[in-house]
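Peer 1: Structure here, sequence nowhere to be found:
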């Protein structure tokens, strides 16, 4: 069932916002929900442009960040260095996630979510649809939180850059000085006069900030939507197992259908974990460093410019704990299936049905997990561990500051 096609015709609510953000960011590879050929060709050109330009943009940012760190005579302040480091870490994670979400096996997982959600709405079971819509509502709220915090973080960074640019230009006019104009992203410009073409670089920075904002939101929200799909299906299985004795159909047919659904969601989680476990490991290792670098900005920044690091730290906190919470929910709901079967009228069934139910209970004792690479499971404790590591990094950096 995981090997599904790439075509979807229904606007399913669970992945609707991530789909729009992925289209805006130029990383949507599945068919567009439009019939206009010109729009499709235009989007293809835009997607290829983004796919080529942003790795170059990231490489330029990396080179400039490295050169600045190695330059002992650099005029950059410590907080500016930490700011560029935190931006590079964020964009590196986003670039890796972008590549991941365009792989064929991941696209098949997204297609599977679409198809299963369509089946839920076609089933006509009100209690199942209501349970799923409740999960959709939670998913939408989580995605909106990510979108709002990312929007505020990106907006304050752009506005702060323009304010600093205005202050520098004002100082240069009043004192006949030639201080360099600040940029949001300090890029390596080989044989390119950055001061002479500062306006062009500012437009490039603004465009990159907007598109990367969409890339951040889309890669996070599609990830959260795929994860939240699992507790939704598991909750529906719990409802169906509890109602097993009330169905009029043959109990063996119902039980076989429920066992097959349980096996499908197990395969889905295994496939999803195989695809994203090293991305989770990368985020686990780098997010603590990113939070620490941003915290240093907050501590050492000009008090007039605190909005940017505050919203950026909040953005990182929100992403980390939504991921940890949802990964933990997958584990909890997979274990709850055994309790749901025990709550069903299993004692009224035949011996063959009882043995089959016992097999499902034994299988449900092994929780479904999203792991941090090949290591431990991602849970709320893992999110707290990232924050504890960030505190340790901040303490170490401040002692050397």
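Peer 2: Sure thing, it's come through. Since the structure is predicted, the reported quantities are computational estimates derived from the model, not experimental observations.
Peer 1: alpha carbons only for contacts and neighbour counts from here, please
Peer 2: Will do.
Peer 1: what's the neighbour count on the closest residue to residue 90 other than its chain neighbours?
Peer 2: Nearest residue to residue 90 in three dimensions, chain neighbours excluded: residue 290, at 7.4 Å (C-alpha to C-alpha, 6 or more residues apart in numbering). The local packing of residue 290 (other C-alpha atoms under 10 Å) involves 25 other residues.
Peer 1: can you list contacts of stretch 123-142?
Peer 2: Residues outside stretch 123-142 that contact it (C-alpha atoms under 8 Å, 6 or more residues apart in numbering) are 13-14, 17, 120-121, 224-225, 228-229, 232-233, 235-236, 239, 322.
Peer 1: mind running it again at 7 Å?
Peer 2: With C-alpha atoms under 7 Å, 6 or more residues apart in numbering as the test, stretch 123-142 has contacts from 13, 14, 120, 121, 225, 228, 232, 236.
Peer 1: also this one, for the comparison:
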């Protein structure tokens, strides 16, 4: 039984489409198509990396001018710079293996003998897709405001007889030529780079978060299977045309243990891929958000709305990241509780002993790490927000 409308890549159906647009998806093209696809990614990614370097140069220049000038550059720059690392990780062999592991497991789930398993899986996917759409709406709204603001300023200046010779751009970045004299060239360069920047910010973050939500869904399925072991084991045997015997119950339990080990392995693989970028996010998010708040306090009008939208989008992805990390931590422990809530007292002695081993392992939760700093949990998110307040107090004292 396949989820309606999606015969494959159901969970990653959105991700597969938008990651292909950026050249990040591990496509199965061959020959000329594969060469063109790889070349497209390399050229576009190199262009984006060069643009991020010009932003960092501009940030270094503005740091010597004033805190306000520095704040106007560094907020978006940090977001773009982090995306460079995320894109590199997604293209790595380790992350491609994670994608293939999810694809293989999804094929098994969509052919499941139990409709409840498919329903849990679909529910998790619907939630993930809703988040992606909400996050996309905020990112596109903020990006559109950033793109439109310089053009609106230009129109206002053309109607003003004493117009300024300085022109506004989408974001601050360094150019090896006079940006005011060659304004539309500078704007076009930024527009193309920011299109990719917006794509990297949304696509890489949404895709990584959808994988975390996938893990939560797998843990929920494990909890369901262990809690309803008697009923699910009967369905398993009926689907396999096996007799309901103690030996076949043991076979089903061994299958569940293997699934549990696959969940643990998946978390370990994702952790190995993302722990560096999560550590970087944890380290710079508070500073980035503090810079955005500082901008909001010193801006007005159209630009303030654009910065506020970007501020909200950044907060949404942070909350979803740490909430899912928290869910993975507690759902992995919930497997032991699910076994306890089952009718384990009716199981044969050997099955009970095997269940106890699963409970012992489940009491050691699987977790995502912020490098050596701790775990991806709600408490870590609170630390980020506390640091924002500290940064703002520091900025207030340095003015």
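Peer 2: Looks like it came in fine. Bear in mind the structure is a predicted one, so any value in this text is a computation, not a measurement.
Peer 1: give me the element the aligned residue in structure 2 for the residue nearest to residue 90 of structure 1 is part of.
Peer 2: Aligning on TM-score structural alignment places residue 290 of structure 1 opposite residue 288 in structure 2. Under the criterion of DSSP states H and E, residue 288 of structure 2 resides in helix 246-298.
Peer 1: and if you look at residue 145 of structure 2?
Peer 2: helix 115-158.
Peer 1: so how much does that helix differ from structure 1 once superposed?
Peer 2: By mean C-alpha distance after the TM-score superposition for structure 1, the fitted helix 115-158 of structure 2 averages 1.4 Å away from its aligned residues in structure 1.
Peer 1: Kindly name the residues of structure 1 that line up with the next helix or strand after that helix.
Peer 2: Going down the chain from helix 115-158 of structure 2, the next helix or strand is helix 183-227, by DSSP H and E. Counting by TM-score structural alignment, helix 183-227 of structure 2 pairs with residues 198-242 of structure 1.
Peer 1: And the matching stretch against structure 2, how far off on average?
Peer 2: Mean for stretch 198-242 of structure 1 is 1.2 Å (mean C-alpha distance after the TM-score superposition for structure 1).
Peer 1: how far out from the middle of the chain is that stretch?
Peer 2: Centre-to-centre, stretch 198-242 of structure 1 and its host chain are 5 Å apart (C-alpha atoms, centre = their mean, to the nearest Å).
Peer 1: can you check stretch 88-103 of structure 1 too?
Peer 2: Counting by C-alpha atoms, centre = their mean, stretch 88-103 of structure 1 is centred 10 Å from the centre of its parent chain.
Peer 1: In structure 2, what range does it match?
Peer 2: Using TM-score structural alignment, stretch 88-103 of structure 1 pairs with 77-92 in structure 2.
Peer 1: what's in contact with the matching stretch?
Peer 2: Against stretch 77-92 of structure 2 from outside (C-alpha under 7 Å, 6+ apart): 24, 49, 52, 55-56, 95, 197, 200-201, 204, 273, 277, 288.
Peer 1: which parts of it are buried?
Peer 2: 77, 78, 79, 80, 81, 82, 83, 84, 86, 87, 89, 90 (16 or more other C-alpha atoms under 10 Å).
Peer 1: Any chance of a markdown table for these, columns secondary structure and distance to residue 292 of structure 2?
Peer 2: Output for these, formatted as a markdown table (DSSP: H, G, I helix; E, B strand; the rest coil; distance: C-alpha to C-alpha, whole Å):
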| residue | secondary structure | distance to residue 292 of structure 2 |
| --- | --- | --- |
| 77 | helix | 11 |
| 78 | helix | 11 |
| 79 | helix | 11 |
| 80 | helix | 14 |
| 81 | helix | 16 |
| 82 | helix | 16 |
| 83 | helix | 18 |
| 84 | helix | 20 |
| 86 | helix | 22 |
| 87 | helix | 24 |
| 89 | helix | 27 |
| 90 | helix | 27 |
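Peer 1: tell me the secondary structure for residue 30 of structure 1?
Peer 2: Here residue 30 of structure 1 is recorded as coil under DSSP: H, G, I helix; E, B strand; the rest coil.
Peer 1: counterpart of it in structure 2?
Peer 2: Under TM-score structural alignment, residue 30 of structure 1 pairs with residue 27 in structure 2.
Peer 1: Count the residues that sit near that match.
Peer 2: Other residues close to residue 27 of structure 2 by other C-alpha under 10 Å number 14.
Peer 1: Now do the same contact list for it.
Peer 2: Here residue 27 of structure 2 is in contact with no residue (C-alpha under 7 Å, 6+ apart).
Peer 1: Ok, residue 185 of structure 1 next?
Peer 2: 61, 84, 205.
Peer 1: before we move on, which element is the second one in?
Peer 2: I take that to be residue 84 of structure 1. Remark: residue 84 of structure 1 resides in helix 78-100, with elements defined by DSSP H and E.
Peer 1: just the contacts of residue 185 of structure 1 now: which is nearest residue 187 of structure 1?
Peer 2: Distance ranking of the contacts of residue 185 of structure 1 against residue 187 of structure 1, using C-alpha to C-alpha, places residue 61 first at 4.8 Å.
Peer 1: I'd like to know how far the closest one sits from residue 185 of structure 1.
Peer 2: Separation of residue 61 of structure 1 from residue 185 of structure 1 (C-alpha to C-alpha, to the nearest Å): 7 Å.
Peer 1: So what does residue 11 of structure 2 match up with in structure 1?
Peer 2: So, by TM-score structural alignment, residue 11 of structure 2 is matched to residue 14.
Peer 1: In three-state terms, how would its match be classified?
Peer 2: Going by three-state DSSP: residue 14 of structure 1 is coil.
Peer 1: pretty sure it is touching residue 224, no?
Peer 2: No - using C-alpha atoms under 7 Å, residue 14 of structure 1 makes no contact with residue 224, being 9.8 Å away.
Peer 1: Which of those two has more residues huddled nearby?
Peer 2: More neighbours surround residue 14 than the other of residue 14 of structure 1 and residue 224, with 26 against 23 (other C-alpha under 10 Å).
Peer 1: Map residue 354 of structure 1 onto structure 2.
Peer 2: Checking TM-score structural alignment: residue 354 of structure 1 goes with residue 352.
Peer 1: contacting residues for its match?
Peer 2: residue 344.
Peer 1: State the distance from it to residue 253 of structure 2.
Peer 2: For residue 352 of structure 2 relative to residue 253 of structure 2 (C-alpha to C-alpha), the value is 10 Å.
Peer 1: check contacts around residue 157 of structure 1.
Peer 2: When contacts are counted by C-alpha under 7 Å, 6+ apart, residue 157 of structure 1 touches residue 308.
Peer 1: now the counterpart of it in structure 2: how far from residue 273 of structure 2?
Peer 2: Mapped onto structure 2 by TM-score structural alignment, residue 157 of structure 1 lines up with residue 146. In this view, residue 146 of structure 2 and residue 273 of structure 2 are 32 Å apart by C-alpha to C-alpha.
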